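> model this:
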Amino acid sequence: MNRLDALALEGEIVPSMSLLKSDKEIEMIKKSARLNTAVLDHVSAHIKAGMSTQEIDTLVYDYTTQNGGIPAPLNYNGFPKSVCTSINQVICHGIPQEDELLKDGDIINVDVSTILNGYFSDASRMFLIGQVSENAKKLVHTTKECVERGLKAAKPWGHLGDIADAIQTHATQNGYSVVAEIGGHGIGLEFHEEPFVSYVTPKGSEMVLVPGMIFTIEPMINEGSADFYIDAENDWTVYTTDNLLSAQIEYMVLVTETDLQILTC
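Next up is the predicted model:
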């Protein structure tokens, strides 16, 4: 009996073999991840006050396609653009627009996902535009700390709940809330795979972290309430109900025999 079967008999939640990537698959996913990181670096070099979110979308589309990739969000379940651009009170899935201009004091999450040779990668970064309020700086800084603490808590043969507990504990200790219904996901052979990665579950709960798993860590940390609503017109963009700020930082990670390896950030 192998270790996975033994854990399953003990009542643990274990990944199916289809979620454990082979060495060849991991190498191909890493190539996609390198392009995804390069796209975000390209955005980082150009993003500024006065540019439109459509200009960010164009940067992402052009750089990705010129380097042999495909923007994964484009036409995914009807999503109309190549990247998600979520400003201030937008939690996630902001749709780039020609008339949506970045202004001094904004915070924005740019969420880039890439297909390269059929393999998927994903990451997002927060950008502070111009002179940002101390409240906004603290939120973004704490969100980054949440991700770092989640990474530190993750150990091979530990649990997804270990990551969630570290993230939620740090967020709430700083006076913030964590969005429960939207989380991370497995990735690599598809854009969204199992498991769903929660950031509000207890330590020692959820799926066992088995070497070969690849998933995202992408908590959405709100300045106020964790409650949200979805734009009724586009059925994508998610807003805070109290109109307070939200921040998100996303890494894609690989579980190895010894640690958690960051593939994108």
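
> rest of the way, CA atoms for contacts and neighbours
Noted.

> any idea where the helices of the chain begin and end?
For the chain, applying DSSP state H gives helices covering 3-9, 23-46, 53-66, 134-153, 160-173.

> residues near E257, how many?
Neighbour count for E257, taken as other CA atoms under 10 Å: 13.

> That one contacts P156, correct?
Yes - contact between E257 and P156 holds when scored by CA atoms under 8 Å: they sit 6.2 Å apart.

> just the helices of the chain: most buried one?
The highest mean neighbour count among the helices of the chain, using mean count of other CA atoms under 10 Å, belongs to helix 160-173: a mean of 23.

> Between helix 134-153 and that one, find me the angle.
Orientation note: helix 160-173 sits at an angle of 150 degrees relative to helix 134-153 (axes from the mean of the first three to the mean of the last three CA atoms, to 10 degrees).

> Provide a list of residues in contact with C146.
The contact partners of C146, taken as CA atoms under 8 Å, 6 or more residues apart in numbering, are 166-168, 170-171, 219.

> now I249
Contacts were defined as CA under 8 Å, 6+ apart; by that measure I249 touches 109, 123-126, 143-144, 147, 218-220.

> now do L244
L244 sits in contact with 88-89, 222-224, where contact means CA under 8 Å, 6+ apart.

> That one and P156, how far apart?
36 Å (CA to CA, to the nearest Å).

> Just give me the closest of the contacts of L244 to I230.
Q89 (12.0 Å; CA to CA).

> so who does that closest one touch?
239-240, 243-246.

> I'd like to know which of those are part of strands.
Residues of these located in strands (DSSP state E): 239-240, 246.

> shared neighbours of E257 and P156, which are they?
Common contact partners of E257 and P156 (CA under 8 Å, 6+ apart): P211.

> Rebuild the contacts of L244 as TSV, extending it with distance to L189.
Rendered in TSV, the data for those read as follows (distance: CA to CA, whole Å):
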residue	distance to L189
N88	32
Q89	32
N222	31
E223	34
G224	36
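
> Alongside the first, I'd like the structure of this one:
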Amino acid sequence: MAIAVKNPEAIEKMRRACRIVALVHKTMEQEIRPGISTAYLDRVAEEVIRSEKATPSFKGYRGFPGAICASVDDEVIHGIPSEKRVLHEGSIISIDVGAYIDGYHGDGARTFPVGVISDEARALIEGTRESFFEGMKYAKDGNHLHEISAAIQKKAESYGYGVVREFVGHGVGKKLHEDPSIPNFKPIGRGPRLVAGMTLAVEPMINAGRPEVRVLEDDWTTVTRDGSLSAHYENTILITKTGYEILTKL
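Reported below is the predicted structural model:
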């Protein structure tokens, strides 16, 4: 496993790509409401990305048709934007988006409420976010990757949630998906040692019910097997000597 360590010039390019991802999420937060389609959100997101002279990382990636993954309610990840998919009051939607500029990718996901949502749904969104930040307590030079993974799992399961096993986070940089794979659960072993200059996409995918998922016939959309709600929270982070920096924020 060859994990890329970025030099200062590459890190600045990553910051630029990641800032565009954050800008998309800010725009999505303003646009998401009952009655709009996920295709509309996809168009808006692509406009934001291209207005910044970047290109959507996801569009055309292994044939994916959208600039964003728009995953509603029991959809865990990889929801395909569609005019037919109209948002309804009380739903939740995760927006996963990547931006590519000057040779580097940024990648990030957020889960948003659609109008007024249930206490259960709000707790899931917040618990997923909390599990990410629990993992970040171990994100620093000299620690090991699976310390992050174990902390995410422990936090999410403390709420009774299911941690998705089939999909994981990843390194990010010149390629959208680089080494290492970053589970949201504790595998055997400590995993690679973290080194300042690594850029990682850490992304808890957490189900309100059981952890099992299945992929639909479109070969992309992944849903919870038990029909429970799912939330997704992802940032691209930079490992530093003293800790970490979140790159996907404004």
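
> Post the TM-score for the overlay when you can.
Between these two chains, after superposing, the TM-score reads 0.96 (TM-score structural alignment, normalised by the length of structure 2); 249 aligned residues with a CA RMSD of 1.3 Å.

> got JSON lines for the helices of structure 1, with distance to A232 of structure 1 too?
Formatted as JSON lines, the helices of structure 1 follow (distance: least, CA to CA, whole Å):
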{"stretch": "helix 3-9", "distance to A232 of structure 1": "42"}
{"stretch": "helix 23-46", "distance to A232 of structure 1": "29"}
{"stretch": "helix 53-66", "distance to A232 of structure 1": "20"}
{"stretch": "helix 134-153", "distance to A232 of structure 1": "27"}
{"stretch": "helix 160-173", "distance to A232 of structure 1": "29"}
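
> and N77 of structure 1, which of those helices is closest to it?
Closest to N77 of structure 1 of the helices of structure 1 is helix 53-66 (CA to CA; 17.7 Å).

> same for the closest one, what does it pack against?
If contacts are counted by 3 or more CA pairs under 8 Å, 6 or more residues apart in numbering; DSSP states H and E, helix 53-66 of structure 1 sits against helix 23-46, strand 70-71.

> What residues in structure 2 pair up with the last one?
Counterpart in structure 2 of strand 70-71 of structure 1, with TM-score structural alignment as the criterion, is residues 55-56.

> next one: stretch 114-127 of structure 1
Using TM-score structural alignment, stretch 114-127 of structure 1 pairs with 99-112 in structure 2.

> Now do the same for I167 of structure 1: its match in structure 2.
Under TM-score structural alignment, I167 of structure 1 pairs with I152 in structure 2.

> I'd say D259 of structure 1 and A153 touch.
No - taking contacts as CA under 8 Å, D259 of structure 1 lies outside contact range of A153: 10.3 Å.

> how far away is E181 of structure 1 from Y199 of structure 1?
9 Å.

> Among the two, which residue is more densely surrounded?
Each of E181 of structure 1 and Y199 has its neighbours counted (other CA under 10 Å); Y199 has more, 30 against 12.

> quick one: the more buried one and G161 touch, right?
Yes - taking contacts as CA under 8 Å, Y199 of structure 1 lies within contact range of G161: 7.5 Å.

> anything in contact with each of those two?
Common neighbours of Y199 of structure 1 and G161 (CA under 8 Å, 6+ apart) do not exist.

> rewinding a little: in CSV: the contacts of Q89 of structure 1, plus distance to G186 of structure 1.
Listed next are the contacts of Q89 of structure 1 as CSV, based on distance: CA to CA, whole Å:
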residue, distance to G186 of structure 1
Y239, 24
T240, 25
N243, 30
L244, 29
L245, 27
S246, 23
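
> Nearest to A33 of structure 1 among the residues you listed?
When the contacts of Q89 of structure 1 are compared for distance to A33 of structure 1 (CA to CA), S246 wins out at 25.4 Å.

> Quick check: closest non-adjacent residue to the alignment partner in structure 2 of that closest one.
When structure 2 is aligned by TM-score structural alignment, S246 of structure 1 is paired with S230. Leaving aside its sequence neighbours, S230 of structure 2 sits nearest to N207 (CA to CA, 6 or more residues apart in numbering; 4.3 Å).

> List the contacts of that neighbour.
76, 124, 161-164, 224, 228-231.

> Next, work out how far apart it and E29 of structure 2 are.
From N207 of structure 2 over to E29 of structure 2 the distance is 22 Å, taken as CA to CA.

> Run a quick neighbour tally on the aligned residue in structure 1 for K186 of structure 2.
Using TM-score structural alignment, the partner of K186 of structure 2 in structure 1 is T201. A count of neighbours around T201 of structure 1, defined by other CA under 10 Å, yields 19.

> T201 of structure 1 touches I167, doesn't it?
No - with contact defined as CA under 8 Å, T201 of structure 1 does not count as touching I167 (9.9 Å).

> what do those two both touch?
Listed contacts common to T201 of structure 1 and I167 are nil; contacts here mean CA under 8 Å, 6+ apart.
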